[in-house]
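Chemist: sharing a model prediction with you, sequence too.
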Amino acid sequence: MTELLTAAQMRAIETAAIESGEASGRELMERAGRGVVDAVLAHWPDLASASRKAVVLCGPGNNGGDGFVVARLFREWGWQVEVFLYGDPGKLPPDAKANCARWRDMGPVGDLKDAPRRADGADLYVDALFGTGLGRPLEGAALDWVTTQAADPACAAKTVAVDMPSGLCSDSGRELGGVAVSAALTVSFHALKLGHVLDAGPDRCGRAVVAGIGLRGGAAGAARPVQAPGCAMLGKAGRAHKFTHGHALVLTGDAGRTGAARLAARAALRIGAGLVTLGVPGSAQQDVACQITALMLARVEGAGGLAGVLEDPRINALCLGPGLGMARARDLVPVALKGAGHARSVVLDADALSAFEDAPEALFGMLHAGCVLTPHAGEFGRLFADIAGTLAAPATGGPAFSRLDAVRAAAERAGCVVLLKGADTVIAAPDGRAAVHAAAYERAAPWLATAGAGDVLAGMIAGLLARGYAPMAAAKAAAWLHVEAARAHGAGLIAEDLPEAIPQVLRDLGC
């Protein structure tokens, strides 16, 4: 699956399968349990070598039913298994109740309050308390057990979560009530859910894998994980010339503030823009000229100077913001967005966003469909204060407001593509299309937490826009390539290393 589903979307897929006769609820539950067992033995192969002890914690819904299947399968494998239930067994849903009865033929069901919660209590803990359907904070014995478990790294290292760590909102990755199970392995069914990749999801899930349970089809309007870009446009044709691949203009700040823009410009050139020019004020002209070779330079003193440079119709993409300065941003952004009559793509980052924090509607009124905004959380909060406030509020119920919800709302308001930077980067277009690039699990890139990395990303987007990418496609491709460049370099990364890692990344893609 190449979708990230909400709980409602997953329920709809399951319901459609059941109503069509493709599978019964009992069959799906059996497949889910087997998927968990297979994933556990693949993740911890040493557990298959001898009799082990598992503690299985079952909740009051169908997630608990999955847990009863897991317990039975491990008992059949020869393990010692203890099962504990949160809730009244008489109130379990029909399929879960049937699997509870099957387990009772093999062993007792204890009360959750009596379940062990220390690392030495079992070789494996199975969290089947609450899955994707959790809509409220944990309470009672469930809250007590999860709070203790989450605080013990040794216990967490032995925990597998069924579908979703209990306490985690499956649509947002936020901890309902501020607490959730901490797992070493999480087994999702059919597809990953948004909560596996957003917010606290990767930290709580440990490693997330998908087990197929025989379902087909996706969900209309679902967000998609960003995939590796193809080489059809990243490569260069043999008969092309520099202007075939576009001319990007990156605006710098005053003397002593040009480094961020130079990083962005270098990235735009490395990603394949045919020409990249730095637009500098007179005070910074000598500073910049001493430090560039392949990059070009043009004097852009103020609004009039930018308007003059933009009379060249071959300039088809602009990047404003990195190190630009607030006053210069307020002066230049309106001209860049007007474009002197020529259709140009524009990336606005950093100061080009913060300069309008007192009048965001003025900025929104100038934006057009060819723009991409690339805020980090602070800049997002300054432009979209009400949306950011909702996102920052405690998650007291589910589905909780998510980063995806926030960016979709921001893109609709701005009328252009918005990319909210972070380990869980979210990209959305005004029409609701959305994608998530999570630098997590096997694509974790902690080295990107370094000054200037965001400036490089802005430049990469500008370079791809210059090459003819549509704004959404440019943002997605740049997000993937940005992380891949960081992973290719690894430890010790600084922002200057990112553009220089791009050629190897492109070669690895076969471009």
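Modeler: That came through fine. Residues are numbered from 1 along each chain as shown.
Chemist: going forward, measure contacts and count neighbours with C-alpha atoms only.
Modeler: Will do.
Chemist: so His210 belongs to a strand, correct?
Modeler: No His there; residue 210 is Val. Yes - applying DSSP: H, G, I helix; E, B strand; the rest coil, one finds Val210 inside a strand.
Chemist: contact partners for it?
Modeler: 187-192 (C-alpha atoms under 8 Å, 6 or more residues apart in numbering).
Chemist: what's the nearest residue to it if we skip its chain neighbours?
Modeler: Ser188 (4.7 Å; C-alpha to C-alpha, 6 or more residues apart in numbering).
Chemist: use this one as the comparison:
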Amino acid sequence: MSNELLSPAQMSEADQLTIAAGPLDGYGLMQRAGEAVATKVLKRYPAATHVHVLCGPGNNGGDGYVVARILAGCGVGTTIWASGTPRPETDAALAAKQCPLKPRPLSGFDAEAGSIVVDALYGAGLSKPLSGDDAKAVDTASALRLPVIAVDLPSGVSGASGEILGRAFRADITVTFARKKPGHLLLPGRERCGEIVLADIGIGDGIVAQLAVSTFENGPDLWLRQFPVPAVDAHKYKRGHVGVFSGGPSATGAARLSALAAARSGAGAVTVLSPANAMQVNAAHLTSIMLRKADDSVDIDEFIGERRPSAFVLGPGFGVGERTRKFALALLSSALPRDTRIDGLVFDADAITSFREAPDVLFEASRRSDASALVMTPHDGEFARLFPGIAGDIAASKLDKARLAAVRANAVIVYKGADTVIASPDGRAAINANGAPWLATAGSGDVLSGLTAGLLAQGMPAFEAACAAVWIHTEAGSLFGPGLIAEDLPLALVPVLRDLVEARTAAR
């Protein structure tokens, strides 16, 4: 799959495995990388009068020397600015030797308006902040507003975390090789990459398969095979039953948004579980969604025993406190009726915050061998409340934090944001890249919770269901566009779901 994401260390290993397997050696890979970048420059900027190639002392700089040689050979005015000399007898040194252009010191970098910059300073492997002449080069390119083509990753962006190390170029195009890196998708690095071009330089799928990759770009390729399509003889209870807990009379809307999303996802039946004092409010707004009183754990046990629901949503608009904790622990505990199994639970919002003073109580319950699969969907604030130690680790990336939280909670963690990360306790993680700013609206997360529960109820495994829900939710928001409010989202899911069902059916 081309949706694997390689860490900088894994990318280095892929290079070495490819070289060992032949026929390409290190210089051969460098030659192909430089050709890919030069081709993109010539195609995108055919009228460019001058190209400034900034070369570091390592392999990224070696790619730059190849780019400069090709551009100059095509008659493009080209200048090389070098931040250092490649080590003797390295592939970068050979590339520099093969290039007929004499490099100038980066300390003197200057450029004319209308020229192009190729950033081949450091790429994905940078581990320390840009400083000195490197940082000055960033400032110069930025001040002149020059188009920048980055080799592998804009220099100054961490390939592992997406963090900005001091300063970083803002590229119009980033040409990377074999597979993307986490830094291409995680913020703020993603905003510095511009258009990302994935170039094939001879590192095959078989090489990547040897790396035991566990990080992915979220998309249908990752979970489409598990996406539910109802059988011809399906009836509503074969398609799963979702229970959604409602808040009190003044806080019922969030649960109804979740319930509608669960129904739109394909779940055959959805029931809003309402306090007695909110029954009339909910009844006035529900049609295809069923309604049932649920004031205490006895009511929950009776509902589970009678209707055998497959999944639950707890948290949206429910309220923070002891009652929420009791409901959550009851759903996770072995106190369920005999021969009853819940396929999945989605805890969001108040269900997460209710455990901020006693997170280990929740984690111990979720680690029981008979506990249902748990998905939690925190935004930054909720994540910090439940996992303060992990959230406060400034050395950990968002990807690292989501993984650590998933292991600690024994749950799939959907760490929400413009670069949502979905992490499983088994170590797998996916980064969502189809972010939609229109989703930054109240109630959007409630729809995501219901959509996730609906997919769980139809038999999708927890990690795949969470990944699918995040992608579908975002895609629907992008398709709807400006003016989106949460009430629009359940219906906006329909064209996205239709396309996925068609793709899943065609792939059978």
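Modeler: Yes, it's here. Values in this document were obtained by computation on a predicted structure and should not be read as measured data.
Chemist: now the element after the host helix or strand of Ala327 of the first structure, going C-ward?
Modeler: Applying DSSP states H and E as the criterion places Ala327 of the first structure in helix 326-338. Once helix 326-338 of the first structure ends, the next helix or strand along the chain (criterion: DSSP H and E) is strand 345-348.
Chemist: hey, where'd the helices end up in the stretch 301-450 of the second structure?
Modeler: 322-332, 350-353, 359-366, 380-386, 388-391, 398-409, 444-457 (DSSP state H, counting those that start in this stretch).
Chemist: helix, strand or coil: sort out the closest residue to Val126 of the first structure other than its chain neighbours for me.
Modeler: In space, and not counting its chain neighbours, Val126 of the first structure is closest to Val56: 4.6 Å by C-alpha to C-alpha, 6+ apart. Here Val56 of the first structure takes the strand state, with states given by three-state DSSP.
Chemist: please pull up the equivalent of Val56 of the first structure in the second structure.
Modeler: Correspondence of Val56 of the first structure to the second structure, assessed by TM-score structural alignment: Val53.
Chemist: Ala128 of the first structure too?
Modeler: Checking TM-score structural alignment: Ala128 of the first structure goes with Ala120.
Chemist: how about His376 of the first structure?
Modeler: Checking TM-score structural alignment: His376 of the first structure goes with His379.
Chemist: any idea how far that match lies from Leu130 of the second structure?
Modeler: 31 Å (C-alpha to C-alpha, to the nearest Å).
Chemist: more neighbours, the two?
Modeler: Comparing His379 of the second structure with Leu130 by other C-alpha atoms under 10 Å, the one with more neighbours is Leu130, at 21 against 16.
Chemist: so who does that one touch?
Modeler: 155-156, 165-168.
Chemist: picking that back up, among the contacts of Val210 of the first structure, which ones are in strands?
Modeler: 187-189 (DSSP state E).
Chemist: neighbour-wise, which of these leads?
Modeler: That'd be Val187 among those, by other C-alpha under 10 Å, with 27 neighbours.
Chemist: what does that residue correspond to in the second structure?
Modeler: In the second structure, Val187 of the first structure lands on Val175 (TM-score structural alignment).
Chemist: apart from its chain neighbours, what residue comes closest to its match?
Modeler: Per C-alpha to C-alpha, 6+ apart, closest to Val175 of the second structure is Val197, 4.7 Å.
Chemist: spit out the contact partners of that neighbour.
Modeler: With C-alpha under 8 Å, 6+ apart, Val197 of the second structure has these contacts: 173-176.
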